[in-house]
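Enquirer: Here you go, sequence then predicted model.
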Amino acid sequence: MSMSAWKRAGVALTATAVVTGLAGCQDGDARSAAEAPAKAAAQGLEDVTKALTAAFEKTSAAKSAKVSMTMSMEGVGAGSGTVTMTGVQGWDPAALDITMKGSLLGAGNPDAPEQVRMIMRDNVMYMDLGAQAAAKMDGKRWMKIDMKAAADATGDKNLRKQMTGGLENMNQDPAQQLALLLDSPNLKHVGAEKVNGMETQHYKGTLTFEQMLKANKSSKLLSKEQYDELVANVKKTGLKGYDTEVWVTEDGYPARMDVGMTMAQGTVHMRADYTDYGAAKAAVRVPPAEDTVDLFKMLEEAGRTAEG
């Protein structure tokens, strides 16, 4: 694969990875009456910030959890549909072992599998292509996608950061989402609610696309031209912001997180339910080497054959 092709892949992955009171008053003290609502609102925001900061610290320390996620799209891109992802997720370091199912998985391809298992560890992604594909690849059913090795082969340090950083950002952990929500200018406490049988406190806020992009590590790897182009393209979609909600348990961990996006063409909604924080630290294991096919080595060999 040519250097320009590697660069395009790195930029695309980066952009993709770049796929969140009441107060009494006393007569005769008009100034206190006027200031009371503002003070109550400030105290309420302080309490919300304190609660979510504590949840962020506990979630960061847990480093893993079991996750069940649903993403639904309506009128966006190829159309409408849903996809579900269940499994385990780790952060610091990033790791993932999930099974994906749903109508969005095929994206209009009648030969697409009904489900796909994906494993990520050490910046390497593995995709289970299924028994049918394995029959055509000497029984090897796992496709290995090593972004670091591919970037190293180009000798371009910036490209390496883009490609590996983009892969890491595919694994959006709940601690990072809490950190983003804390930046919301309209953060508020909705109230007590029960989620999956657990008592929780419900919080919500909205973030603009620019705020989300600023918080995303991969955006720092884009050149000014690439950054401006990405912002311009997103603005064309009509995306105003990300409506983010979180339900925090009495133990201080997120039980559920919702992110909603509304664009001119349609809507996207993502819901993630989390359990067993800290229990999945050693649960992500990669497939044996003898069962894997390296995607980028295949592309290199195909390129050499074409050049020959």
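Expert: That came in fine, so what should we check first? Keep in mind that this is a model prediction, so the values were computed, not measured.

Enquirer: hey, let's count contacts and neighbours off CA atoms from now on
Expert: Will do.

Enquirer: Let me see the contact set for Thr275.
Expert: By Cα atoms under 8 Å, 6 or more residues apart in numbering, the contact list for Thr275 reads Ala65, Lys66, Val67, Ala255.

Enquirer: Apart from its neighbours in sequence, what residue is nearest the third one?
Expert: Which is Val67. Tyr274 (4.7 Å; Cα to Cα, 6 or more residues apart in numbering).

Enquirer: any idea how far stretch 140-159 is from the chain center?
Expert: Distance of stretch 140-159 from the chain centroid (Cα atoms, centre = their mean, to the nearest Å) equals 21 Å.

Enquirer: Stretch 211-222 now?
Expert: 13 Å.

Enquirer: Now that stretch: buried residues?
Expert: By 16 or more other Cα atoms under 10 Å, the buried positions in stretch 211-222 come out as Gln211, Met212, Leu213, Asn216, Lys217, Ser218, Ser219, Lys220, Leu221, Leu222.

Enquirer: quick one on the thing from earlier: give me the distance between the residue nearest to Val67 and Asn123.
Expert: Applying Cα to Cα, to the nearest Å, the value for Tyr274 to Asn123 is 23 Å.

Enquirer: Ok, Ser184 next?
Expert: Applying Cα to Cα to Ser184 and Asn123 gives a distance of 30 Å.

Enquirer: and the comparison structure, right after this:
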Amino acid sequence: MSGQHKRIGIGAGVVALAALAMAGCSSHGGSSAAPAPGTGSQGDGAAIALVADAMDQAGKADTVKITGTMVTTGQSAMTADLSAQEQYSPSLEMSMSIGADGQNISDVLVGSTIYLQYPGLSTLTEGKPWAKIDLDKAGGSAGSLSTILSQAKNYDPTTQLSALLATGDVSEVGQETVDGRQATHYSGTLTSAQVLALGSSQAHLTADQVAQLQSEFKAAGIKSEAIDLWVAADKLPVEIKIAQQASTTSVKMDMHLSDWGAKVNIGAPPADQVFDLTGKLGSIGMGG
């Protein structure tokens, strides 16, 4: 496998893992009350209240299973099919299979350690099928990977939905069928101006969440983010789409959500199948 494919394999897997974590529908902290009249100018109060209720229901589940797709354009162009299970409370743990760039990649996130498996990895791991990167030990050699996953682990996955509720830009589209279930479709759009105008005190966001959302929009040059959400009769989300437009890139995600609250089996691979790649990140071009 060429050095370029080494970078694509590891980078694509970790970025997809982090992006998926940020796109989930768990809910931690913040009030579930709808914004006061007049906080937003585009949405309707009933839709806002119903979406807030769905977020609360999802937040009580603690686990979810996800399948979907992610397409990015620009310098990090990638098309990926995703299948994952996530525990988002009391701590974030995930396992995911990704089909991207003609490769099949498996990722597991447990604590601060990422485990990766994909074809050709054995050239870096002395023949072992799994590599691990311990971000606590990697320090600066992990480069942007450490930053990405740090954000994912400290980021409430409902922040974008919460920001929509805070700005009041949520509307009901209508009744549709998702995965054989009747669901209500809601939509809204976050603009850079709306996000940067958010104050530190919001109905659905903590001050830290506001700061991180604003930092994300600034750092990535995000201009707008369109969000579509489908909620079933049990008040749990069954699909979420996010279309993010930045200065030089775009990201589109379509995630189908199921098995809320069901037991998930997430754990590190057997130790004898794992090679510690943490100390080799710089030598394979991961530092940037």
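Expert: Arrived safely, thanks for sending. This is a predicted model, so every value here is computed, not measured.

Enquirer: quick one on the thing from earlier: now distance to Ala55 of structure 1 and secondary structure too, for the buried residues of stretch 211-222 of structure 1, in TSV please.
Expert: As requested, the buried residues of stretch 211-222 of structure 1 are exported to TSV (distance: Cα to Cα, whole Å; DSSP: H, G, I helix; E, B strand; the rest coil):
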residue	distance to Ala55 of structure 1	secondary structure
Gln211	21	helix
Met212	20	helix
Leu213	23	helix
Asn216	20	coil
Lys217	21	helix
Ser218	24	helix
Ser219	26	helix
Lys220	26	helix
Leu221	29	helix
Leu222	31	coil
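
Enquirer: all helices of structure 1, in order?
Expert: For structure 1, helices defined by DSSP state H occupy the ranges 3-16, 30-62, 131-134, 147-154, 157-168, 174-181, 209-215, 224-236, 295-307.

Enquirer: Would you mark the buried spots in the second one?
Expert: In terms of neighbour count (16+ other Cα under 10 Å), helix 30-62 of structure 1 has its buried residues at 36-37, 44-45, 48-49, 51-53, 55-56, 58-60, 62.

Enquirer: tell me what that helix is packed against?
Expert: Counting contacts by 3 or more Cα pairs under 8 Å, 6 or more residues apart in numbering; DSSP states H and E, helix 30-62 of structure 1 packs against helix 174-181, strand 188-195.

Enquirer: Just name the most buried of these.
Expert: Highest mean neighbour count of these: helix 174-181, a mean of 22 (counted as mean count of other Cα atoms under 10 Å).

Enquirer: Which secondary structure elements does that helix sit against?
Expert: helix 30-62, strand 198-207.

Enquirer: For Phe296 of structure 1, state which of the contacts of Thr275 of structure 1 is nearest.
Expert: Val67 (29.7 Å; Cα to Cα).

Enquirer: Let me see the contact set for the closest one.
Expert: Val67 of structure 1 neighbours (Cα under 8 Å, 6+ apart): Met85, Thr86, Gly87, Val88, Gln89, Ala272, Asp273, Tyr274, Thr275.

Enquirer: for Asn123 of structure 1, same thing?
Expert: Ala94, Asp146, Met147, Lys148, Thr164, Leu167, Glu168.

Enquirer: quick one on the thing from earlier: tabulate the helices and strands packed on helix 30-62 of structure 1 (a markdown table), appending distance to Gly10 of structure 1.
Expert: Formatted as a markdown table, those follow (distance: least, Cα to Cα, whole Å):
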| stretch | distance to Gly10 of structure 1 |
| --- | --- |
| helix 174-181 | 23 |
| strand 188-195 | 38 |
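
Enquirer: out of the contacts of Thr275 of structure 1, which is most surrounded?
Expert: Ala255 (27 neighbours; other Cα atoms under 10 Å).

Enquirer: Tell me how far Leu17 of structure 2 lies from Gln85 of structure 2.
Expert: Distance of Leu17 of structure 2 to Gln85 of structure 2, given as Cα to Cα: 11 Å.

Enquirer: Who has more neighbours out of these two?
Expert: Leu17 (27 against 24).

Enquirer: isn't that one right up against Glu93?
Expert: No - counting by Cα atoms under 8 Å, Leu17 of structure 2 stays clear of Glu93, with 10.5 Å between them.

Enquirer: measure the aligned residue in structure 2 for Ala94 of structure 1 to Ala131 of structure 2 for me?
Expert: Aligned counterpart of Ala94 of structure 1 in structure 2: Leu92 (TM-score structural alignment). From Leu92 of structure 2 across to Ala131 of structure 2, the span is 20 Å (Cα to Cα).

Enquirer: what's the answer for Tyr118 of structure 2, then?
Expert: For Tyr118 of structure 2, the distance to Ala131 of structure 2 - Cα to Cα - is 9 Å.
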